[in-house]
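Asker: this one's structure only:
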C-alpha cells in the first residue's frame, strides 16, 4: 500500500480528502483538496479537470474506498490512500 502511495506522490498525485467539514477542520494534509464523499459525483468533472492521479483519503479508509471505486468507474486514475495520516507521513 505505502509503495503505491509513494509512487502516486512521485507522479504528482492530488490528495483528495473525502471526510466531513468538521473532520477536515480538525486536521488535514497541507495542499490536499477537500470534497466531502457525498459531493464526489457532482464534482467528478472538476476532479477529472485536475488531469492528475488522485489519492483518496478519509479517517479509516472506508469512505475513501467508496470514492476510489466511484472515481475509477468514471475514468479517474485513483488509489485509496486509506487514513489521511498514513498518506501524510509520505509527504515531505
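Answerer: Received the coordinates, thanks. Computed from a predicted structure; not experimentally measured.

Asker: use CA for all of it now, contacts and neighbours both
Answerer: Noted.

Asker: For the protein, which residue occupies the most central location?
Answerer: In the chain, the residue lying closest to the centroid (C-alpha atoms, centre = their mean) is residue 56, at 2.0 Å.

Asker: Comparison target below:
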C-alpha cells in the first residue's frame, strides 16, 4: 500500500468495486458544463438538484459514484447521498475519473 493509499484509501480499487456492482455515475456539474464533455453513460444531476432527485436516485438501488470538475461539488453530493442512505463515493473530477474507468 502506497503512502497516498494509506492517507486516502485506494480510490481506484473502490471505483472498481462500485462498478462491479453496477454503480451509476452522477455528474453534478451544470448542464452547460456537462454538455461540454462528460463520461459516456453518466447521468447529469446538478448539485443543487440532488436533494430533489433523491427518490429517483434511491429507486436505482445501485451504488453511486459522483463527479464534477474538480471533486469539490461531487464530495458534497456524495455526502448528501450517504446522509440519505445511498451508498455513494466521490469520484472526483470527471476527466480524472474517466481515466480510471
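Answerer: Done, it's in. These numbers were taken from a predicted model, which means no experiment stands behind them.

Asker: returning to that earlier point: map the residue nearest to the centre of structure 1 onto structure 2.
Answerer: Using TM-score structural alignment as the criterion, the counterpart of residue 56 of structure 1 in structure 2 is residue 66.

Asker: could you list every residue that touches residue 62 of structure 2?
Answerer: Residue 62 of structure 2 is in contact with 21-24, 87, counting by C-alpha atoms under 8 Å, 6 or more residues apart in numbering.

Asker: repeat that for 6 Å
Answerer: residue 23 (C-alpha atoms under 6 Å, 6 or more residues apart in numbering).

Asker: in structure 1, which spans are helices?
Answerer: Per DSSP state H, structure 1 has helices spanning 2-10, 21-26, 40-49, 62-73, 84-88. These are given in chain order.

Asker: Redo those helices as a markdown table? Include distance to residue 32 of structure 1 and mean neighbour count.
Answerer: As requested, the helices of structure 1 are arranged in a markdown table below (distance: least, C-alpha to C-alpha, whole Å; neighbours: other C-alpha atoms under 10 Å):
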| stretch | distance to residue 32 of structure 1 | mean neighbour count |
| --- | --- | --- |
| helix 2-10 | 12 | 15 |
| helix 21-26 | 10 | 11 |
| helix 40-49 | 12 | 14 |
| helix 62-73 | 14 | 19 |
| helix 84-88 | 10 | 19 |
